[in-house]
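S.K.: got a predicted structure here, sequence first:
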Amino acid sequence: MHQPFTLHRVASTPACGIGLLLTALAWPAAIHASIAVAPMPRQVDVTDSLDLTLLVFEDGQAGTPPHSLEASLTANPQEPVKIILNRVADPPAVPGQPRKVRYSGVVPPTVRGEVRLELLELDVAPMMIGLARRTDAEPVPLPVVSEATVATTAVVEPPPTGATRAPQENPAALSRLSFHDPVYFAVGVNGREYTQFQFSLKFRLFEPDTPQSRSLLDNLYVGYTQSALMDLAADSYPIHDSLYNPSVYYYLPDTGLNAGWLTRTSLAAGYEHESNGEDEADSRALEMLFVKPTFYLGDPADWHWTFSPKLYYYAKKGDYNQDIEDYRGYGDYRLTFGHPQSLELAATMRAGTQSYASGKLEVTYPLAQWVPSMMGYLYLSYFDGWGETLIDYNRRSNAQFRIGYSLWR
């Protein structure tokens, strides 16, 4: 009796795209062979076709690879698109190496960016992949409709009118949503306004044709940060002050600038608003234009330094904080040292034009080092100086030590 084939895992990069999905396929029992998936390029370009290669090992087991692979691609909010990757001509065999079997299929031009991939008629969990398209490619003429082309690509029909449809998440939208500034909740031990929390998110407005795009719209983000100081020692836990900080900005995670120890440089530049949402004499507000490069020194995947000077221009100031540059100055300077899977130290410094200054030191350590299934970080912070909150921009705060939980650092 024949034994089912064994699917071997071939070493590949983390972004090997569709190549990874085939390592989990549950092939029909009629197939008997040792097959693996050849590593895919980091960027999967599908302007012409979507290609992949299987490796067939000569291990004495009988059987042949399948003639086609069927899948469904969903780039929300569009309807799912069904594609079939058909077997094409194999490359020449090389003695002593596994035989290569190639597949290729056409992906409709509307499918791009973060795409939900499902293997039809197979018990395989759906996954997200990245599809890129060359912007310099000439338009591809529509193929002649024939029995073969109709079988290659087809749009999955929507359910009949009135049919019940299970609610779905929007993976394309979720893929554009990410953390922005640090997210944490920390309790302090000195002074009345001792509990601080902050959450911060950003959203990418447009999906680029290629990950390397540097155009304005392809790299345009909307950010939002909100923080507050609470007095848990008082009745009803009043909020001492809140900060509302929306922004619109251009962001490149890698500008291509590197030399020696400088391994990467990112850049953010745009507009942001800060206010505390109060009226009359308690109102504080700012409109700012800013530029923020981040310089990475050392391997970002290992122990390394970063330096992030955020320089800003006050386009408009509220009536009750006209002299804020005396206490805040025109920039925030953040320096970090750490490891992505270990300890990180971060210091943020600010100096006003009239010799007023403030500083904040933050220490984070991944909780997964102690509890493997837990997400987030142990969070410690120490603040000393002027203007920990916007309402107190011209008041010296008590030195404050806090401890808590951070979801993002």
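M.R.: Ah, there it is. Residues are numbered from 1 along each chain as shown.
S.K.: switch to C-alpha atoms for all contacts and neighbour counts from now on
M.R.: Will do.
S.K.: the protein: helices as residue ranges?
M.R.: Taking DSSP state H as the test, the helices found in the chain are 18-21, 147-152, 171-176, 325-328.
S.K.: between the ones you listed, which one is nearest to Thr53?
M.R.: Among the helices of the chain, helix 18-21 comes nearest to Thr53, with 8.1 Å by CA to CA.
S.K.: how many other residues sit next to Glu278?
M.R.: By other CA atoms under 10 Å, 13 other residues sit near Glu278.
S.K.: tell me if I'm right that it and Ala285 touch.
M.R.: No - Glu278 is beyond contact range of Ala285, at 9.2 Å (criterion: CA atoms under 8 Å).
S.K.: dead centre of the protein: give me the residue that sits there.
M.R.: Ser178 (5.4 Å; CA atoms, centre = their mean).
S.K.: contacting residues around it?
M.R.: For Ser178, the contact set (CA atoms under 8 Å, 6 or more residues apart in numbering) comprises Leu201, Lys202, Phe203.
S.K.: take this one as well and set it beside the first:
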Amino acid sequence: MSSTEDLESQCVLTLYQTGHDALTLKEIKSHCSKALKSSGSEKYEQAAEETEVLLGGISNRIMSERKTEFNPYVITPHKMNYILPAWKTNAINRQTYRSLQGYEENLEDTEAKFQLSLKVPLNTDSMFVEGDGLYLGFTLEAWWQIYANNISKPFRETNYQPELFYIAPLPWHPLGGNTGFVVGIEHQSNGRGQIFSRSWNRVYSHFLFEKENFALSIKPWVRIEEDRKLSPQDSDGDDNPDIEDYLGHFELAMVYRWNDLEFNIRGRQNHHTHNGALEMGITFPLWGKLRGYATGFTGYGESLIDYNYKQTRVGIGISLNSVL
């Protein structure tokens, strides 16, 4: 056996003993081969260290998804998919609906909410760096007045969010963790017209950091400006020119997984107006693939129709997937 083959065998054995359980033999051999080619014949131990660094919560999810994301019978989740049968607010936004006679006064403070979110990969091989990807994503959120008796239990609000984004790892491992970035463009709209229409477009980026069961995301964005409306009834123009005053210019999110529990927190703020929002949640095992989901929200922008309305909400329900 040659010296190189011997080192590669030792590398494979080391990763087998110290690497993550999610690694396949093919992945272990591939990583060792690349590490030895790039570093010569010394320090095969570095391969094990680098592989362990890459196996944080985000990386594990990406590795798991890529095994099935081109299977036509598998839908790949993007954000969380959940239903909250009880989503209660301290005060429903009635003022927005004051022009609808008989609607405003019959809205209930407790409603149901659900979110469906999926993504589709657009590249089969790496594009610019190893492990990167281009995706088309779509997220739908709906608020359902299922407990309203004197109106026909309508969907009070529905938000649609298509987006195109690129994700790639970075060769930087602070504190023994892993980093990456995302750049994308997205549209968000409630699909309604005239005085009830809300929408905006933005270009965003993510800085991602992970270490073991912890993940952090910093997401700044820039809104794509639109022409102003001459009157509220105009079909063209900006439906909500002051939306950034309430939703801010960036979002900070953190996730931590402890045993079978996953805790997440997400906050955003405009430093000039001091408006923003804070959202917290926890998922826990329930039955089979289903997970329990308890969450709370306070601030502005819980939905597009409520972007300039401050409220506090709590809810409990079922999630099909967690963040990590």
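M.R.: Done, it's in. Given the structure is predicted, the values throughout are model-derived calculations rather than measurements.
S.K.: can you tell me the residue that sits opposite Ile146 of structure 2 in structure 1?
M.R.: Aligned by TM-score structural alignment, Ile146 of structure 2 pairs with Leu232 of structure 1.
S.K.: what's the closest non-adjacent residue to its match?
M.R.: Spatially, and ignoring its direct neighbours in sequence, Leu232 of structure 1 is nearest to Thr195 (6.9 Å; CA to CA, 6 or more residues apart in numbering).
S.K.: what does that neighbour correspond to in structure 2?
M.R.: In structure 2, Thr195 of structure 1 lands on Ala112 (TM-score structural alignment).
S.K.: hmm, its match is touching Lys153, no?
M.R.: No - Ala112 of structure 2 is beyond contact range of Lys153, at 10.5 Å (criterion: CA under 8 Å).
S.K.: which residues do the two both contact?
M.R.: Contacts common to Ala112 of structure 2 and Lys153, judged by CA under 8 Å, 6+ apart, are Trp144, Gln145, Ile146.
S.K.: residue contacts, the residue lying closest to the first one once chain neighbours are set aside?
M.R.: Leaving aside its sequence neighbours, Trp144 of structure 2 sits nearest to Phe155 (CA to CA, 6+ apart; 4.3 Å). For Phe155 of structure 2, the contact set (CA under 8 Å, 6+ apart) comprises Ala142, Trp143, Trp144, Gln145.
S.K.: what about the residue nearest to the centre of structure 1, distance to Lys292 of structure 1?
M.R.: Distance, Ser178 of structure 1 to Lys292 of structure 1, by CA to CA, to the nearest Å: 18 Å.
S.K.: next: Pro238 of structure 1.
M.R.: Applying CA to CA, the value for Pro238 of structure 1 to Lys292 of structure 1 is 34 Å.
S.K.: these two: who's more crowded?
M.R.: Between Pro238 of structure 1 and Lys292, counted using other CA under 10 Å, the more crowded position is Lys292 (19 against 13).
S.K.: list the contacts for that one?
M.R.: By CA under 8 Å, 6+ apart, the contact list for Lys292 of structure 1 reads Leu267, Ala268, Ala269, Ser308, Pro309, Lys310, Leu311.
S.K.: translate it into the numbering of structure 2.
M.R.: Aligned partner of Lys292 of structure 1 by TM-score structural alignment: His206.
S.K.: one step back: from the contacts of Ser178 of structure 1, pick the one nearest Ala259 of structure 1.
M.R.: Nearest to Ala259 of structure 1 out of these is Lys202 (CA to CA; 29.3 Å).
S.K.: before we move on, back to that, and of the shared contacts of Ala112 and Lys153 of structure 2, the nearest to Ile318 of structure 2?
M.R.: Nearest to Ile318 of structure 2 among those is Trp144, at 15.8 Å by CA to CA.
S.K.: show the end-to-end separation of stretch 254-267 of structure 1, please.
M.R.: Terminal residues of stretch 254-267 of structure 1 are spaced 7 Å apart (CA to CA).
S.K.: next one: stretch 277-290 of structure 1
M.R.: Its start and end residues considered, stretch 277-290 of structure 1 measures 22 Å (CA to CA).
S.K.: do stretch 296-310 of structure 1 as well
M.R.: End-to-end distance of stretch 296-310 of structure 1 (CA to CA): 15 Å.
S.K.: Asp109 of structure 2 against Ala86, yeah?
M.R.: No - under the criterion of CA under 8 Å, Asp109 of structure 2 makes no contact with Ala86, lying 9.9 Å away.
S.K.: where do the strands sit along the stretch 151-300 of structure 2?
M.R.: 155-170, 178-189, 199-211, 214-223, 250-258, 261-269, 276-287, 290-300 (DSSP state E, counting those that start in this stretch).
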